[in-house]
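S.K.: Sequence and predicted structure below; questions after.
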Amino acid sequence: MAKLRVIVSGGGTGGHIYPAMALIKRLKERDMIEDVLYVGTEKGLESKIVKQAGLKFKTIEISGFKRKLTLENVKVMQLFLSSIGKSKKIIKDFKPDIVIGTGGYVSSAIVYAAHSKHIPTVIHEQNTIAGVTNKFLGHFVDRIAIAFKEAQDQFSEKRKIVFTGNPRAQEVVGIKPNDRLSEFGLKPGVPTVMIFGGSRGAAPINKAAISAMEKFSKENYQVLFVTGRVHYDSVIEKIDKKYINSENISVLPYIDNMPEILPDINLIVGRSGATSIAEITALGIPSIFIPSPYVTHDHQTKNAMTVAKNGAAKMIPESDLTDELFFDEINKIMNSDEIQSEMSQASKKIGVPDASDRLIKVLTDLVK
């Protein structure tokens, strides 16, 4: 078939942006793109990420609706209507074969505008609980791609739903074990647990990890503790230097290109965002999830429960997290090859290593 002209839109959080970028990367690898345009907002995280990737980038001005009825929603509606007008112009100028939205309110205008101009449209929902934008767009788009089968209950038009998994999974599945752990003062090939609360870090997780340093220093496995840039200085002040300099502990603010080290990790402890789960299950890594209770619709808890019920992870609600429980759960898994093997096998059963190709099939079926 002829190469595609594609518009992709998603923003607000990395959970919406990284799957979009992974899809674009795979389309390029398969030499299926004539041209691609990313539509976002100037203030959103997508502005930085997409520009750094060297992709064509257009912006629209739009904001999300407030969950309560307020006068501010009148302004939001005005912005939405004007952004549809600008989106129609972007579509007219670019002439896409298909438009894909990966979530975040920025995708609402461009996807809706494409629908109104009878251009094939697809949305991708990464979480078990669908976002407001995708729920709205679900009524208009041609296909709804989901990363968790549990998400199908969030949409009324079942005939549109296709299970594809998260494109981020296919991006990491080809990564092989390497010696990057040596960059952080750890030994490649030694069993390693990574504790990571997200790019900004998570104070409750950091607190529990700090309390466990003395116990970790006596174990035969390694600990890679990634605090988040915001918390790093305060964490370092609270840890006895002899543990920081221990041969089996490394404390860092952040790791660039983190997916590269995942094949060398035996256990991941952290939040349960959709992108993290896609990466973890694609590689079959056992995990302990401590979901953030502060995200919209508590979707991290729902994500974690979905993985945990299949035996691929343990879940500790943040309200139940104690220093003792934190260390005990890690220690139990890290000191048992049998538990690690069982969790890894369960994780791989959930993972979708061909997620991008599945989503690409959805696109090509629509534009035939």
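M.R.: Everything's here; your move.
S.K.: only C-alpha atoms for contact and neighbour calcs from this point on.
M.R.: Fine.
S.K.: Can you get me a residue count around Ser116?
M.R.: 13 (other C-alpha atoms under 10 Å).
S.K.: Correction: the previous question concerned Glu237.
M.R.: Counted by other C-alpha under 10 Å, the residues lying close to Glu237 total 9.
S.K.: In the helix or strand that contains it, which residues are buried?
M.R.: Element membership for Glu237 (DSSP states H and E) is helix 232-238. Residues Tyr232, Val235, Ile236 are the ones in helix 232-238 that count as buried (16 or more other C-alpha atoms under 10 Å).
S.K.: Show me the residue at the heart of the chain, geometrically.
M.R.: Geometric centre of the chain, nearest residue: Thr275, 1.8 Å, by C-alpha atoms, centre = their mean.
S.K.: How about the contacts made by Leu81?
M.R.: With contacts defined as C-alpha atoms under 8 Å, 6 or more residues apart in numbering, Leu81 is in contact with Ala109.
S.K.: about what we covered before: show me which of the buried residues of helix 232-238 is closest to Phe140.
M.R.: Nearest to Phe140, judged by C-alpha to C-alpha, of those is Tyr232 at 45.1 Å.
S.K.: Could you check how many residues crowd around the closest residue to that closest one other than its chain neighbours?
M.R.: For Tyr232, ignoring the flanking residues on the chain, the nearest one in space by C-alpha to C-alpha, 6 or more residues apart in numbering is Pro253 at 5.2 Å. A count of nearby residues for Pro253, using other C-alpha under 10 Å, gives 19.
S.K.: Pro253: what's it in contact with?
M.R.: Contact partners of Pro253, counting by C-alpha under 8 Å, 6+ apart, are Val226, Thr227, Gly228, Arg229, Val230, His231, Tyr232.
S.K.: rewinding a little: closest to Leu262 among the buried residues of helix 232-238?
M.R.: Nearest to Leu262 among those, counting by C-alpha to C-alpha, is Tyr232 at 21.3 Å.
S.K.: try this one next to it:
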Amino acid sequence: MSNFVISCGGTGGHLAPGIAIAEALQESGHHCRLIISNKDVDSRLVKNYPQLQYARSPGMGFSMSPVKFVKFNIEQIRALVFTMKLMREFKADAVIGFGGFLTVGAVFAAFLTGVPVMLHEANRRAGRAIRMLAGFARRVYLPPGVNIKGLPRRMIHHCGYPIRKEIQRMPQDEARAKLGLDVTGKLLLILGGSQGATALNTWVTDNFEALAKDNISVYCITGLNKTAGGAIERISSDGQTARAVFTPFVDSMAVALSAADLVVARAGAGSIAEFARCRLPSILVPYPYSADDHQMANAQFLEQQGGAMVVQESELDRLLGEVTDLIFNDWLIKRFRENLERLDRANPVDRIVKDMASIAADPA
């Protein structure tokens, strides 16, 4: 059995697949240490997985601001020293990085100590860290149809996004009961990713009166440090009570996804994969300032596959009409769910874990 270091902290989109891989590795008898950041989102998510072992690394995100750029480089040096010490003490056989600022130190530490490196890119446009570090890797896992210029094909394995095993669709009534939601009509989920989305949170408060008239309730996951929790109630046109519930975070995303009829969300790769797993149609509002506009690439791919609609943030004035048209269109919702089921047929976790184990066992 092998010892794996998994660099996956900083955002939910990096941490969640790292957890999925770590769980599968442990079930196969391997040992893991997950490198995470000191961010609140990491702390909140990992508390649900006490069976895994974590190491909090120094580090901060990249910035072109002169002062922050200096701090970034100092933190990268600290992260490199931290990771090299961790790898020596843990006797690491292999390292896998999921992108972000923590992966840089982990990969250089592995390179300097002769430990094989693997990288996973979830988005349909590879991020800066993955592109920069790909030349140090023995294997790079990319979404189907995505490549990195100049990278030999033998180094690439095309696969999907590793999803945590508890992300499974459950009966809608059961899910709503778990959330404590007593609603009779449609339920719209608003999800801005692990960091939240102020534009989507504001859209809910601005448009809830109109949604309530059609007996559409809202469950809005605002993001940590975005908006305090709370609830609004309104009487719909047929006398039913529609509710808007605001919560900073949910510990069970599968419950929230299963409770909803439709989700309006950012277009992170992890969110999209979980929508597919739970067969939840979506209207995607890509974050317009994402690196390399990768969220738009993610969203357009899912729309082309018939699993979502795309509305740009600059067009939020038409979002209300799109929501009400789609959420009551049973035929189109059914088609979306069928297409999401087709996209979710391949589970990449077992394939990735098997490949990782073979690389760790043969580091030459």
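M.R.: That came through, no problem. Every value quoted in this text rests on a predicted model; they were computed, and no experiment measured them.
S.K.: Would you quantify the distance from the residue nearest to Tyr232 of structure 1 to Ser87 of structure 1?
M.R.: Plainly put, Pro253 of structure 1 is 39 Å away from Ser87 of structure 1 if you go by C-alpha to C-alpha, to the nearest Å.
S.K.: Equivalent analysis for Glu125 of structure 1, please.
M.R.: From Glu125 of structure 1 across to Ser87 of structure 1, the span is 21 Å (C-alpha to C-alpha).
S.K.: And for Gly273 of structure 1?
M.R.: 29 Å.
S.K.: again, but for Thr121 of structure 1
M.R.: Counting by C-alpha to C-alpha, the gap from Thr121 of structure 1 to Ser87 of structure 1 is 14 Å.
S.K.: Looking at those two, which has the bigger crowd around it?
M.R.: Shown here are Thr121 of structure 1 and Ser87; by other C-alpha under 10 Å, Thr121 has more neighbours (26 against 23).
S.K.: tell me which residues in the helix ranked longest in structure 2 are buried?
M.R.: Criterion DSSP state H: the longest helix present in structure 2 is helix 66-90. For helix 66-90 of structure 2, a neighbour-count test (16+ other C-alpha under 10 Å) marks 71-72, 75-77, 79-84, 86-87 as buried.
S.K.: Pull the contacting residues for His231 of structure 1.
M.R.: Contact partners of His231 of structure 1, counting by C-alpha under 8 Å, 6+ apart, are Arg200, Gly201, Ala203, Pro253.
S.K.: Need the three-state assignment for the first one.
M.R.: Put plainly, it is Arg200 of structure 1. Following DSSP: H, G, I helix; E, B strand; the rest coil, the label given to Arg200 of structure 1 is coil.
S.K.: If I follow the layout properly, it ends up in contact with Gly228?
M.R.: Yes: counting by C-alpha atoms under 8 Å, Arg200 of structure 1 touches Gly228, with 4.6 Å between them.
S.K.: ok, those two, which is more surrounded?
M.R.: Neighbour count, other C-alpha under 10 Å: between Arg200 of structure 1 and Gly228, Gly228 has more, with 22 against 16.
S.K.: Tell me if the more buried one really is in a helix.
M.R.: No: the assignment for Gly228 of structure 1 (three-state DSSP) gives coil, which keeps it out of a helix.
S.K.: can you give me the strands in the stretch 151-300 of structure 2?
M.R.: Assigned by DSSP state E, counting those that start in this stretch, the stretch 151-300 of structure 2 shows strands spanning 156-158, 186-191, 216-221, 230-235, 241-247, 262-265, 282-284.
S.K.: now those strands as JSON lines including distance to Glu27 of structure 2?
M.R.: As requested, the strands of the stretch 151-300 of structure 2 are exported to JSON lines (distance: least, C-alpha to C-alpha, whole Å):
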{"stretch": "strand 156-158", "distance to Glu27 of structure 2": "22"}
{"stretch": "strand 186-191", "distance to Glu27 of structure 2": "31"}
{"stretch": "strand 216-221", "distance to Glu27 of structure 2": "32"}
{"stretch": "strand 230-235", "distance to Glu27 of structure 2": "39"}
{"stretch": "strand 241-247", "distance to Glu27 of structure 2": "33"}
{"stretch": "strand 262-265", "distance to Glu27 of structure 2": "32"}
{"stretch": "strand 282-284", "distance to Glu27 of structure 2": "33"}
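S.K.: And the ones you listed: which comes nearest Asn147 of structure 2?
M.R.: That would be strand 156-158 among these, by C-alpha to C-alpha, at 7.9 Å.
S.K.: okay, that closest one sits on what stretch of structure 1?
M.R.: Aligned by TM-score structural alignment, strand 156-158 of structure 2 corresponds to residues 161-163 of structure 1.
S.K.: how far apart are the matching stretch and its match in structure 2?
M.R.: Its aligned residues in structure 2 lie a mean 1.4 Å from stretch 161-163 of structure 1 after superposition (mean C-alpha distance after the TM-score superposition for structure 1).
S.K.: Provide the contact partners of that stretch at residue level.
M.R.: By C-alpha under 8 Å, 6+ apart, stretch 161-163 of structure 1 touches Arg143, Ile144, Ala145, Ile146, Ala147, Phe148, Lys149, Gln152, Val362.
S.K.: Mind doing that once more with 7 Å?
M.R.: Under the criterion C-alpha atoms under 7 Å, 6 or more residues apart in numbering, residues Arg143, Ile144, Ala145, Ile146, Ala147, Lys149, Gln152 lie in contact with stretch 161-163 of structure 1.
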